[in-house]
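K.L.:
build the 3D model from these lines:
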Amino acid sequence: MRRLPPFPGLVAFDAVLRHASVTRAASELGLTQSAVSHRLRGLEEHFGVPLLERLNPGLRPTPAGERLARDVAPLLETLAGLRERVSGERDARPFRIGVSGALLAWWLSPRLPDLIAAFPDRTIEVTTWESRLWDGKPGMMPDEADLALLWIPRAMQETGRREVPFPAETVFPVAAPALRRAGLGEDWRRLPLLAKGQAADAGGGEWSWATWLGDEGRRTPAMRFCDIGGALHAAQDGSGVVLARSLLVADALRRRRLTRLVRRAEMRPCSKIQVARWSDQADDVAPAMAAWLVAAAERTLAR
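P.N.:
This next block holds a predicted model:
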């Protein structure tokens, strides 16, 4: 008779490893910390070796734990989709993609028909939020999404199996072509400055006008926006110059609705990155859809 490992222990091990925390794993599983620890001990007793090394703070897998993790991850993914495969029915619930309003309007929306065609068996539901709410929260997922497109600091990237990065982006100033045609863009530094939040002030790195313009960039912006999408719309309508990220404005540059005001060599690398992150409960379409979106972004930036 097969001596199988305790399934509750495998689930607890997977959750603890993903969160690097017994506390967060307990919260996800709806258990007490002691219950999670008890399941982990049972799993270690089954295999006869330590699986996790306790640190201060956090924890990490031992070599045996790393070997187990490589097998447990695909096993749980397979079991998660077992009901649909056995019944032959797909989940009637829509697959929910969470995205910032700016990314939806300036990049994702024109690609939705192709995304739908690539996944014809799924009903896709798009929900929006302000992505900055998720800065600095590795591994966290908004409840209303199965797949979240998050704009996060590079330092907060996850290296786990439920997140993939988009291509690296650059930041540069853009304005409406009409300003340049009218002669106003010859020295773009004199154009009205449009700002997104407080990042455009001194200390905002590549998003700070002071970084680009020195003392001249410390003047009060002509307009300030809480969302980069609004700032880009204002720039497109001729209100001034705004600092933009490459993925958001790629279509507008190609269609000549905006124009880049510096040489390629002057563009600055972005300290943030777009990632596609999916929830523990998302079915096996999530990584495939994330890969499709990343590939679409790569094509956009390669043009």
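K.L.:
C-alpha from now on. contacts and neighbour counts both.
P.N.:
OK.
K.L.:
so how far is Arg219 from the nearest residue to Leu191 once chain neighbours are set aside?
P.N.:
Nearest residue to Leu191 in three dimensions, chain neighbours excluded: Gly240, at 5.7 Å (C-alpha to C-alpha, 6 or more residues apart in numbering). Going from Gly240 to Arg219 by C-alpha to C-alpha, to the nearest Å gives 14 Å.
K.L.:
also this sequence, please, to line up against the first:
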Amino acid sequence: MYNLRRLPPTELLVAFEAVARYGQVSSAARDLSLTQGAVSKQIRALEDRLQVALFERHPRGLVLTVAGRELLETVRPLLHELGATLSRLEAGRDQPVVSIIATQAVAHYWLFNRLVQFNRVHPEIMVHIHASNAIDEYSVIEHDFGILYGAGNWGGLEAAPLFAERIRPIAASDFDLPPVHKVEDLTGLPLIQLDSRAWNCLDWPSWFRHFGVDYAPPGKALTLNQVTLTLNAAQEGLGVALGWEFMIGDLLASGALVPVGEFVFETGFHDYLVHSRARTLSPAARLFRNWLRETCSS
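P.N.:
You can find the predicted model right below:
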């Protein structure tokens, strides 16, 4: 067992994580509000202490060695957890506050309404929502909970499924549509394209492929890079969009949108309520988790 008295000072580990994140000392120094010389000295001190090289020096920047990657995998989540704990202590840990991070779409179309319901039942608990499309396993550690999309296999997180991913074509209720009897009928409609190259999301070619139909978007098709934008475009009557059921439920119920055909692709992925395995949840967080899971199962 490692002697805890031999642990490197925290500032050395913070400097190491920052340099690993940016791949260069200058950017890490700006992030830490230190000089480049100070950060370089901290990295050398950590390498001397461990008697191992953590970075390979290249003309274009620094690259982690095998030992550096191994250290980063351990240090990064621990620093995030430490920072989150200190923030909670500074804010008053006994206050009934719960924080949750989710994508902008999930926060707006799915979580917010449930938060309103929860607040009616438990007005004594304040829930803070942080909406960010940059959410990942590591950013979740900074909050009590996160809502992550995927297969549920995040090693450092406890994960409970909230809702399945189901995607169907939708359009404005007053949009002039011909009869749609089979999937192929959709290919001739004005389809609002989703450019999802920068993130993990289904587009029209992938959706058609599930039904065994080859499809290539026309060159002049309306193309947007966010699911929320394609949904807004459909509501404005600009064409047919892919609709994620967690986003469109209320709009379908109100009649603002209508399904185009009866074709639904259930991908097998889910959105999960997740939290760090290393964290002991507060009573308020446990109450919120149980309430949210119960509302999803009812």
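K.L.:
neighbour-wise, which of Gly240 and Arg219 of the first structure wins?
P.N.:
Gly240 (26 against 14; other C-alpha atoms under 10 Å).
K.L.:
just checking, the more buried one touches Leu193?
P.N.:
Yes - counting by C-alpha atoms under 8 Å, Gly240 of the first structure does reach Leu193; the two are 5.7 Å apart.
K.L.:
helices of the stretch 1-150 of the first structure, residue ranges please.
P.N.:
When secondary structure is read from DSSP state H, counting those that start in this stretch, the stretch 1-150 of the first structure shows helices at 7-19, 22-29, 33-47, 63-80, 82-87, 101-103, 112-118.
K.L.:
ok, which of those comes nearest Trp129 of the first structure?
P.N.:
Smallest distance to Trp129 of the first structure across the helices of the stretch 1-150 of the first structure (C-alpha to C-alpha): 6.4 Å, for helix 101-103.
K.L.:
now for the closest one, which elements pack on it?
P.N.:
helix 228-236 (3 or more C-alpha pairs under 8 Å, 6 or more residues apart in numbering; DSSP states H and E).
K.L.:
mean deviation of the helix it packs on from the second structure?
P.N.:
Taken over the aligned residues, the distance from helix 228-236 of the first structure to the second structure averages 4.2 Å (mean C-alpha distance after the TM-score superposition for the first structure).
K.L.:
and the contacts of that helix?
P.N.:
101-103, 105-106, 174-176, 194-196, 224-225, 240-242, 244, 257-258 (C-alpha atoms under 8 Å, 6 or more residues apart in numbering).
K.L.:
cool, stretch 58-73 of the first structure as well?
P.N.:
Leu10, Asp14, Leu17, Ala20, Ser21, Val49, Pro50, Leu51, Leu52, Glu53, Arg54.
K.L.:
do you know which of the helices of the stretch 1-150 of the first structure lies nearest Leu301 of the first structure?
P.N.:
helix 101-103 (14.2 Å).
K.L.:
list the contacts of the closest one.
P.N.:
Residues from elsewhere that reach helix 101-103 of the first structure (C-alpha under 8 Å, 6+ apart): Thr128, Trp129, Glu130, Asp227, Ile228, Gly229, Gly230, Leu248.
K.L.:
again with stretch 78-95 of the first structure
P.N.:
Against stretch 78-95 of the first structure from outside (C-alpha under 8 Å, 6+ apart): Asp121, Arg122, Thr123, Ile124, Glu125, Ala145, Asp146, Gln281, Asp283, Asp284.
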